[in-house]
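Q: Kindly return the folded structure for what I paste below:
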Amino acid sequence: MAGRLPREFIDDLIARIDIVDLIDARVPLKKSGSNFMARCPFHSEKTPSFSVSREKQFYHCFGCGAHGNAISFLMDYERQSFPEAVETLAALAGIDLPKATATPGANPSASLQLQPVYDILERAAGFYVQQLRDHPDAEQAKVYLLKRGLTGEIARHYGLGYAPPGWNNLPADWPRAPLIQSGLIIEKDRSCYDRFRHRIMFPIRDRRGRVIGFGGRTLGEETPKYLNSPETEVFKKGKELYGLHELLESAPRPRRILVVEGYLDVIALAQHGVHDAVATLGTSTSTEHVRLLFRFTREIVFCFDGDTAGRKAAWRALEASLPLLQEGREIRFMHLPTGEDPDSLIRQEGREAFERRIGQSSPCSDYLFRTLQRDLDLRSVEGRATLQKQARELLDRLPVGVFKTLMEQRLSELTGVVNPAPASKPVENRPRHSSGQVRSPSAWRNLVTLLLHQPRLAGLISPEIRAQLTKNPRAGPLIARILEYTDLRKTPTPGMLFEYLRETPEGELARNLLKRGLLTPEEGMEREFVDALDRVGALLRDERLSQLIDKSKVAQLTDSEREELRKLTGGKS
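A: You can find the predicted model right below:
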């Protein structure tokens, strides 16, 4: 959205929507105690583990960890953007959207109505299709497409078109402002001219099927060979993928998604029966691309040329994927023979052989370690030390979990270095007993997770312990955010709190904690929270006691510190 909707409106919207009715209309639910259950719509399972709570306005899958409120369900299940999900819920609740407040530092032009831009891009797509069919200079484009083995049916499916030669082919009566905003024409020295000339045109669609830009392949000597629309308010190259709309139309929940380099690779694969390919838009694979694809599938296969450029592109894709890799997700790498691309290879070998190549693609773990070892001699100390350093930097980017643990074990097997402590998270920063033994973080985790699942428990925290909780280097910022919100709302629900945390720096930590779920029954939450609060309090007291004892060994304590030490040691002098 160009601005932000008032927080009060979002809270009211979530409170008005019955999340059980919303989800039940899409995924049939069955009553189970105070909650409702179903087989999870986000992963394959035989036994229902997807739980929906009307009271909490929240859902959680105990199998894959999917969780959220009514807004996030529409975003994940129906692939709606945040504004679209809010609009859908507002319509269901029968309330009007308020005027969004401007985001600080936002460009005023960003708040302009974008529908004319979408409209002009759609008209341009139709214009280019008509030009491919009727323009006398389009014969060269038709010959090229036929030479690449494309049928008229596949060309129509992807909306291929043709931009004629010349500087002003787009109709003169079309409105100029959206033409400029969309990037279809270039304004220079008070005159305008068409951006795309004598090119085969590939319309780029967003997940809703709206045309948001174009890619154009030259038929002459012009450079670059492929020209994309510029970045606009509706077209962000780092967040969009060519062919994703068409893929999801044929398979809303694909088993895997193949990432290739070009438009024609996507189209040629589809013509030969491989309908699960997408392409980046002239940019390297970004973390945003990978995050988007993992919303629809659990397996991504990167398919790049076997030359130097292809290997570099694959490595960049691996680096972009690392922060999102965890158990249940997989990336693989498929390098093609030198001089081949997916288009030429599938025409030469056929679909079955190409599918076999996909099946033989390298898992992330094999590809990462094999690439790092390529020029190293692991028989030498120097080679193993280099591998340890290079791999450690990459593994530190992985989220905490089973996958990271197994990758670290693999590294240990290769180098002989056992369980090194990540340099970015020294053990010394964790709370300790006075004996120096590292404390378990489970008390903190339980405390925060219970707060996320039942925000009203914040009322049990005394002012004294509250100040200490927010100083914790890892959990403190998130606890402060939670308390900030519960201070504003008398009856906060998990669904409301989840939305409040969505775009905050602490939101990622909250999502990771929520993903683990909570097995504590509702009636036992308060008792477990008080217990976690007591254990965290003991951790804090031990930590403070250790600090005072350490200080007393090297310097004189103040009167107040001596009194604090006396109390912490049970009143002994």
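
Q: CA only for contacts and neighbour counts going forward, please
A: Noted.

Q: now the helices: where do they sit in the stretch 201-350 of the chain?
A: Assigned by DSSP state H, counting those that start in this stretch, the stretch 201-350 of the chain shows helices spanning 244-250, 263-271, 287-294, 308-321, 342-349.

Q: Which other helices and strands does the longest one contact?
A: By that I understand helix 308-321. Contacts defined by 3 or more C-alpha pairs under 8 Å, 6 or more residues apart in numbering; DSSP states H and E place helix 308-321 against helix 287-294, strand 299-304, strand 330-335.

Q: now the second one
A: Using 3+ C-alpha pairs under 8 Å, 6+ apart, the elements in contact with helix 263-271 are strand 277-279, helix 342-349.

Q: Deepest-packed of the ones you listed, please.
A: Ranked by mean neighbour count, these are led by strand 277-279 with a mean of 26 (mean count of other C-alpha atoms under 10 Å).

Q: just how off-centre is that strand within its chain?
A: Chain-centre distance of strand 277-279: 17 Å, with C-alpha atoms, centre = their mean, to the nearest Å.

Q: And for it, what's in contact with it?
A: Defining contact as C-alpha atoms under 8 Å, 6 or more residues apart in numbering, one finds that strand 277-279 is touched by 241-244, 247, 257-263, 266, 269-270.

Q: Could you rerun that using 10 Å?
A: For strand 277-279, contacts defined as C-alpha atoms under 10 Å, 6 or more residues apart in numbering pick out 240-247, 256-270, 285, 293, 300-303.

Q: tell me which residues in stretch 143-163 are buried?
A: Buried positions in stretch 143-163, judged by neighbour count with 16 or more other C-alpha atoms under 10 Å: 145, 150, 155, 158-163.

Q: To clarify, my last question referred to stretch 321-341.
A: 321-325, 330-336, 340-341.

Q: do stretch 93-100 as well
A: Residues Ala93 are the ones in stretch 93-100 that count as buried (16+ other C-alpha under 10 Å).

Q: Touching that stretch from outside, list them.
A: So stretch 93-100 is in contact with 1-6, 9-10, 12-18, 86-91, 111, going by C-alpha under 10 Å, 6+ apart.

Q: Now render the helices of the stretch 201-350 of the chain as CSV, adding distance to Asn107.
A: Converted to CSV, the helices of the stretch 201-350 of the chain look like this (distance: least, C-alpha to C-alpha, whole Å):
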stretch, distance to Asn107
helix 244-250, 29
helix 263-271, 32
helix 287-294, 23
helix 308-321, 29
helix 342-349, 41
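
Q: Sequence B follows; please return its structure for comparison with A:
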Amino acid sequence: MALPPNFLDELRHRTPLAPLVQRKTRLAKSGRNWKGCCPFHGEKTPSFYVYDDHYHCFGCGAHGDAISFVMQAEGLPFPEAVERLAGEAGLQVPKATPEAAARERRARDLHDVLEAAQGAFARRLHLAEGAEALAYLRRRGLTEDTIARFGLGWSGGGRGVLAAALKAEGITPQQLAEAGLVREREDGSGFNDLYFNRVIFPIRDRRGRVISFGGRILGDGQPKYVNGPETALFSKRRSLYGLDLAREGAFRGAPVVVVEGYMDVIALHQAGFGAAVAPLGTALTAEQMEELWRLTPEPILCFDGDAAGGRAAARAAEAALPLLSTERSLKLATLPPGEDPDTLVTRRGPAAFTAVLEGARSLSAALYGLLAEGRPVATPEQRAALRHRLAEVAATIPDKTLAAEYRSALLDRFFATTRPPRGGAGGFGARAGGAGGPGRRPVAAPHPRPAISQARTRGFQARALLAITLHHPWLLPEVEESLASLDLGEPALARLRDAVLAWLAEGHELDSRRLMDQLAGTGMADLSTGLLRDPGLPVAAGKAAQPRDALEAWWHFFGLLRGEAELEEDQAGAQRAWEEAADPVAQARAQQRLIRLKLTLAALRRGEWAETGGEDGMAAITDGHGHG
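A: Alright, predicted model coming up:
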């Protein structure tokens, strides 16, 4: 019994080709692909190339997929090669049962039915009855070559025309119904056409086989576009329009672009963008994204420049996050208002769409704007809600290191966007427009000291806090969220903080020496060791400080850096987290943070932590005690 095509496709998908080939020959990266000496004939100059889903030797002509490679390299027959790969991939090879054989025959029959229907639709487009449909396609700027390449057709304007056309080929109405071309009437008296008075767009799988059709009505009827129903061959959530052609385009280096509709895909291919695809009337699904990543590690999602396009981009971004890895992501491109890819390339030429693609932003750069769009941030509650949302979204990324990077990037944007600039004349915490800002207790300006500025003092506070963190990483689980929220003022210190949080997310033993080794391995040795050797650091920042003193000093500097208004936001957020915690562990952690924030805010309000003018004052606060 021949194996089902769906099973073989899944087996190939689960068998990365490069690692398989590397068992027999050494490969080296060559762009997105791999190359090496052919394992099937002796050669000194590499001419054997391994791509995403096939290999090819330009010396001896060897060519095939994962199954072919095992057959050639091991001298195995097809069934044994499949058995071996299936065992490694965790798949069960389908057994030769009468039911399986019947399903195989039915699938083969359905492909034959759909191919016959596609031929009938294409022929009818060029008959007198298809003149209006052909004129419509030509008005849209399509050439004869493009029409033929995409297999476009015409359904006919009469009832039952497809069944009549295919009857001579021995295709029955029951087969048409199983292929999703007609629907049986509820009373059982016959069948109704699914495509009537419509321009026909064949939908193909990645191997180029017709699996369904889409249709656009001519005139003002509704719905304007329809897709075929779910069948044994066709699943909307697993299919992409134009995927078979996009595979070839991506192989030749074209950018993989996801647009909205049939005509967008066709117009882009005709304009030279040979790797354009579209979902089938739905938002992008996880299965469709997996198909895209098989073509390229960073496909470009192209959206309209209006509010609906922004919402679609936000949905796609959030759907992609749980699937991200360090090897695959997305880019987001925005069209000019009022344009779609079809109209853009038709009216303004390929260069206009190239400019859109060149302006595409990485997912990490675009995500904050998508999540913050339409969310007010005028009150502490609103800002805390947005911050909670940002952290929640970042946490959906499975890779902990990557999740920490996204969280840091989102929070950096959050603080840069929502925090008013600090004033210079009002001391720490002063806001533009008056010392201390509206609703805050005025802080007396320090005695002028030309050598010490507010920025210098904040820099000392930030360095002291980070020094405590580096010497005492055991406190990170308690302070992680607070550390991530801080504006450290200096980009170098922010990068050091982000590296520490990424290290924490990887689950290492919380040991200072291990942390310093990790930082040295990421190029931060000079920064981290230089920070710890600063002779002006307080006692509590030293390695010999007692745990209680180190922790209290950490919160001391956090309170000074954060400021009263932000501490109020933090406390409100911690209160909600404690009330909404779903399990005892999360609740205990939220409660611990809430208590610490309350104590920190109360101490700041009582003035126990004097906001002095410089390093001398900071050292005096902690000298001999290690805490405020």
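
Q: just to revisit the earlier point, burial-wise, tell me which of the helices of the stretch 201-350 of the first structure comes out on top.
A: Using mean count of other C-alpha under 10 Å, helix 263-271 ranks as the most buried of the helices of the stretch 201-350 of the first structure, with a mean of 22.

Q: mean deviation of that one from the second structure?
A: Superposing on the second structure and averaging over aligned pairs (mean C-alpha distance after the TM-score superposition for the first structure), helix 263-271 of the first structure comes out at 0.8 Å.

Q: what's the offset of that helix from the middle of its chain?
A: Centroid separation between helix 263-271 of the first structure and its chain, computed with C-alpha atoms, centre = their mean, is 25 Å.

Q: Which ones among the contacts of stretch 93-100 of the first structure lie within helices?
A: Counting by DSSP state H, the contacts of stretch 93-100 of the first structure place 9-10, 12-16, 86-91 in helices.

Q: max-length helix in the first structure?
A: Longest helix of the first structure, by residue count under DSSP H: helix 525-554.

Q: Where in the second structure does that one align, residue-wise?
A: Across the second structure, nothing matches helix 525-554 of the first structure (TM-score structural alignment).

Q: circling back: of the helices and strands packed on helix 308-321 of the first structure, which is nearest Ile479 of the first structure?
A: For these, proximity to Ile479 of the first structure was assessed by C-alpha to C-alpha; helix 287-294 is nearest, at 26.3 Å.

Q: Figure out the helix or strand that the spatially closest residue to Met1 of the first structure that is not a sequence neighbour lives in.
A: Leaving aside its sequence neighbours, Met1 of the first structure sits nearest to Pro83 (C-alpha to C-alpha, 6 or more residues apart in numbering; 6.1 Å). Using DSSP states H and E, Pro83 of the first structure falls within helix 82-93.

Q: The next helix or strand after that helix vs the second structure, average distance?
A: Using DSSP H and E, the helix or strand that directly follows helix 82-93 of the first structure along the chain is strand 101-102. Compared with the second structure after the fit, strand 101-102 of the first structure shows a mean deviation of 6.4 Å (mean C-alpha distance after the TM-score superposition for the first structure).

Q: that older thread, which stretch among the helices of the stretch 201-350 of the first structure approaches Phe214 of the first structure most closely?
A: Nearest of the helices of the stretch 201-350 of the first structure (C-alpha to C-alpha): helix 263-271, 10.7 Å.

Q: The strand or helix carrying Leu561 of the second structure aligns to what range in the first structure?
A: If you go by DSSP H and E, Leu561 of the second structure is part of helix 547-562. Matched against the first structure by TM-score structural alignment, helix 547-562 of the second structure finds no partner residues.

Q: buried residues in that helix?
A: For helix 547-562 of the second structure, the neighbour count (16+ other C-alpha under 10 Å) marks 549-562 as buried.

Q: And the next helix or strand past that helix?
A: Following helix 547-562 of the second structure in sequence, per DSSP H and E, is helix 564-580.

Q: Apart from its chain neighbours, what residue comes closest to Arg206 of the second structure?
A: Using C-alpha to C-alpha, 6+ apart and skipping the chain neighbours, the partner closest in space to Arg206 of the second structure is Asp244 (4.3 Å).

Q: so what's that neighbour up against?
A: Counted by C-alpha under 10 Å, 6+ apart, Asp244 of the second structure has contacts 203-209, 275, 277.

Q: again, only using 6 Å
A: 206-208 (C-alpha atoms under 6 Å, 6 or more residues apart in numbering).

Q: can you pick the most crowded of those?
A: Among the contacts of Asp244 of the second structure, Arg206 has the most neighbours (other C-alpha atoms under 10 Å), with 18 neighbours.

Q: doesn't Leu243 make contact with that residue?
A: Yes - the criterion here is C-alpha atoms under 6 Å, and Arg206 of the second structure meets it with Leu243 at 5.4 Å.

Q: Distance from stretch 369-380 of the second structure to the middle of the chain?
A: How far stretch 369-380 of the second structure lies from its chain's middle: 21 Å, per C-alpha atoms, centre = their mean.

Q: From one end of that stretch to the other, what's the distance?
A: 19 Å (C-alpha to C-alpha, to the nearest Å).

Q: related to what we said a few turns ago, among the helices and strands packed on helix 263-271 of the first structure, which is nearest Arg410 of the first structure?
A: Arg410 of the first structure lies closest to strand 277-279 among these, at 31.0 Å (C-alpha to C-alpha).

Q: circling back: want to try TSV for the helices and strands packed on helix 308-321 of the first structure, with distance to Ala391 of the first structure as columns?
A: Formatted as TSV, these follow (distance: least, C-alpha to C-alpha, whole Å):
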stretch	distance to Ala391 of the first structure
helix 287-294	19
strand 299-304	20
strand 330-335	17
